[in-house]
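Trainee: got a predicted model here, sequence first, then my questions.
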Amino acid sequence: MVLWQDKDHLCDLMMDQYFNSLIQSVFEVSSVDHITIFLGLIIQNDHKLMEVCMHNHGTRAIQKLLGNLKTQEQIRAVIFAVKRITVKLSKNINGEGDAMTQLIEKIVSHALVFTEHPFGNYVVQYVVKMKEPFVNATTISQLLGRFAQLSMNRQASIVVENLLEFSEEKAAAIIIQEIMCSANFVRILQDPCGNYMNSLGKSKRYWTGYITIVFPTWNVEVISVEV
């Protein structure tokens, strides 16, 4: 296989005007093991990875690779690699296009796995802090039913707190409602990881969203709450 012989130049081939189409085709038919090897070659050098992501032809090949990732380990490897270059990448016209969107979709679709991971939670935090309403709402939907548990996890509790801070009121209120209705609510308030709920209890912003969900017919504007 010609590509295998030139694997050390894979990034260059991905940026080539003619070979990038061939590389995309190879990614589509590659086995799990081959994708893992290709992935390792592409992300081993941050400078080269950023060059590919910012290149007109290279970014198309990256998109094709992302679309053919087959395991959580592969997705995790890409996320950690891109996290290292994400600031520069997000400022580039190609880097902030479809490839970045596709990567964010991958992160959100595996939000639960990464939220509880010692390092993966930082990636979820980065995405949440982008303050994209739809992205944060989708992330919340991925974590529904787990917020009480996550609130008592050292890594995950930070993600939950970020979701409350950087999501829209109604979306944040969904989290509060689930936690307050949990049988472990008191335990969460007493837990070192979950005690941020105590400070949230003094925030009118969160209670406004919560009341809107639980009592949709109430006029929140005329409700005066002592905090």
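Mentor: Yep, it's here.
Trainee: make it CA atoms for all contacts and neighbour counts henceforth
Mentor: Fine.
Trainee: skipping its backbone neighbours, what lies nearest residue 70 in space?
Mentor: Of all residues not flanking residue 70 in the chain, residue 32 sits nearest, at 6.3 Å (CA to CA, 6 or more residues apart in numbering).
Trainee: go on, residue 75?
Mentor: The shortest distance from residue 75 to any non-neighbouring residue, by CA to CA, 6+ apart, is to residue 69 (6.5 Å).
Trainee: neighbours around the one you found, how many?
Mentor: Neighbour count for residue 69, taken as other CA atoms under 10 Å: 21.
Trainee: how about residue 197?
Mentor: Using other CA under 10 Å, residue 197 has 21 other residues around it.
Trainee: from residue 168, how far off is it?
Mentor: In this view, residue 197 and residue 168 are 17 Å apart by CA to CA, to the nearest Å.
Trainee: skip ahead from the longest helix along the chain and say which helix or strand is next.
Mentor: In the chain, with assignment by DSSP state H, the single longest helix is helix 72-90. Toward the C-terminus, helix 72-90 is succeeded by helix 98-109 as the next helix or strand (DSSP states H and E).
Trainee: touching, residue 52 and residue 59? I think so.
Mentor: Yes: here residue 52 lies in contact with residue 59, judged by CA atoms under 8 Å, at a distance of 6.1 Å.
Trainee: who are the packing partners of whatever helix or strand residue 175 lives in?
Mentor: In the assignment (DSSP H and E), residue 175 maps to helix 169-180. Packing contacts for helix 169-180, counted by 3 or more CA pairs under 8 Å, 6 or more residues apart in numbering; DSSP states H and E, involve helix 133-143, helix 147-150, helix 154-166, helix 204-214.
Trainee: need the contact list for the residue most central in space within the chain.
Mentor: What sits nearest the mean C-alpha location of the chain, by CA atoms, centre = their mean, is residue 107, with 3.5 Å. If a contact means CA atoms under 8 Å, 6 or more residues apart in numbering, then residue 107 has 79, 114, 123, 124 as its contacts.
Trainee: OK, contacts around the last one?
Mentor: Meaning residue 124. By CA under 8 Å, 6+ apart, the contact list for residue 124 reads 107, 108, 111, 114, 115, 159.
Trainee: ok, second structure coming up, stack it against the first:
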Amino acid sequence: MFLFSVDQHGNQFIQQKLEHCSIEAKESVFKEVVPHASKLMTDVFGNYVIQKFFEHGSPQQRKELADKLVGQMLPLSLQMYGCRVIQKAFELIELDQKTQLVLELDGYVMRCVRDQNGNHVIQKCVECVPTEKIQFIISAFRGHVAMLSTHPCGCRVIQRVLEHCSNQLQCQCIMDEILESACALAQDQYGNYVTQHVLERGQPHERSQIISKLTGKLVQMSQHKYASNVVEKCLEYCNTAERELLIEEIIGQNRRK
């Protein structure tokens, strides 16, 4: 079954069968697969079989597979196929296992965030684990939010934090660092997405702070490759009074020219 799982066509056959086969047949396959689970998780084809068991296996089978992640969270998070298995597991396993597993990443958060594979795991942790269980992740970002917002992987993680963080104090610390650097972020290739995210989903007073930072520079920003997208979002999401001021600045400066 191991050789079948790491073969492209055999792998597809197993995946299809797991969706519809009997409980007995599934258990028979599981018994053959589980001793090789660690190797399959990092295999180009085998990882899909493990993901299918997380999706269609019994609660006990999910638990046994999740136990195979213990002690392996960091290397799997940084591995191309292992990171996908972890993401699928975190969508489906019980909270107590998620909480146990996520703690293995304590001390390695920034390494994962900057990694093309690991950042997806951190995003999934933020999405699927309650904020009070992953405070070490949010704390790791303190003082580094602007830098992470300008990183191709980090900017995605910061956006997930803004969406899912339920600890008002910690979330405010993240937001304060974004607002402090709003002007620089608006002009950055990746940071502009974080600024747009706040304009779309943030509180009115947070939008107002961003608009205040951009005031006096709107024409310059409107001509900038990345900041122009932020100015568009300002006009779309600001209140009527703010919109009038923004338009007046843009038109007024153009008239003076």
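Mentor: Arrived safely, thanks for sending. In this text, all values refer to a predicted model and were calculated from it rather than measured experimentally.
Trainee: in the second structure, what residue corresponds to the residue nearest to the centre of the first structure?
Mentor: Matched to the second structure by TM-score structural alignment, residue 107 of the first structure sits across from residue 69.
Trainee: and if you look at residue 123 of the first structure?
Mentor: Per TM-score structural alignment, the equivalent position to residue 123 of the first structure in the second structure is residue 85.
Trainee: for the helix or strand hosting its match, which positions count as buried?
Mentor: According to DSSP H and E, residue 85 of the second structure maps onto helix 82-92. Buried residues in helix 82-92 of the second structure, defined by neighbour count with 16 or more other CA atoms under 10 Å: 82, 83, 84, 85, 86, 87, 88, 89, 90, 91, 92.
Trainee: pull the distance from that helix to the chain's centre.
Mentor: Relative to the centre of its chain, helix 82-92 of the second structure is centred 13 Å away, using CA atoms, centre = their mean, to the nearest Å.
Trainee: what about that helix, how far off from the first structure?
Mentor: Its aligned residues in the first structure lie a mean 1.7 Å from helix 82-92 of the second structure after superposition (mean CA distance after the TM-score superposition for the first structure).
Trainee: any chance of a markdown table for the buried residues of helix 82-92 of the second structure, columns distance to residue 56 of the second structure?
Mentor: What follows is the buried residues of helix 82-92 of the second structure, written out as a markdown table (distance: CA to CA, whole Å):
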| residue | distance to residue 56 of the second structure |
| --- | --- |
| 82 | 19 |
| 83 | 19 |
| 84 | 16 |
| 85 | 14 |
| 86 | 16 |
| 87 | 15 |
| 88 | 12 |
| 89 | 12 |
| 90 | 14 |
| 91 | 13 |
| 92 | 10 |
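Trainee: among those, which one lies nearest to residue 99 of the second structure?
Mentor: Comparing those against residue 99 of the second structure with CA to CA picks out residue 90 as the nearest, at 9.7 Å.
Trainee: wouldn't the closest one be in contact with residue 99 here?
Mentor: No: using CA under 8 Å, residue 90 of the second structure is not in contact with residue 99, being 9.7 Å away.
Trainee: and residue 141 of the first structure, what's its match in the second structure?
Mentor: Residue 141 of the first structure maps onto residue 103 in the second structure, with residues paired by TM-score structural alignment.
Trainee: er, residue 175 of the first structure actually
Mentor: By TM-score structural alignment, residue 175 of the first structure lines up with residue 137 in the second structure.
Trainee: how much space separates its match from residue 162 of the second structure?
Mentor: Distance, residue 137 of the second structure to residue 162 of the second structure, by CA to CA: 13 Å.
Trainee: neighbour-wise, which of those two wins?
Mentor: Ranked by neighbour count (other CA under 10 Å), residue 137 of the second structure and residue 162 place residue 137 first, with 23 against 19.
Trainee: that one touches residue 106, doesn't it?
Mentor: Yes: because the distance of 7.3 Å satisfies CA under 8 Å, residue 137 of the second structure is recorded as touching residue 106.
Trainee: quick revisit: for the helix or strand just after the helix holding residue 175 of the first structure, name the packing helices and strands.
Mentor: Heading C-terminal from helix 169-180 of the first structure, the first helix or strand you meet, by DSSP H and E, is helix 185-190. Applying 3+ CA pairs under 8 Å, 6+ apart, we find helix 185-190 of the first structure packed against helix 196-200.
Trainee: hmm, who's touching the helix it packs on?
Mentor: Contacts of helix 196-200 of the first structure from elsewhere in the structure, counted by CA under 8 Å, 6+ apart, are 161, 188, 189, 206.
Trainee: and the last one, how many neighbours?
Mentor: A count of neighbours around residue 206 of the first structure, defined by other CA under 10 Å, yields 23.
Trainee: go on, the third one?
Mentor: Number of residues near residue 189 of the first structure (other CA under 10 Å) recorded here: 19.
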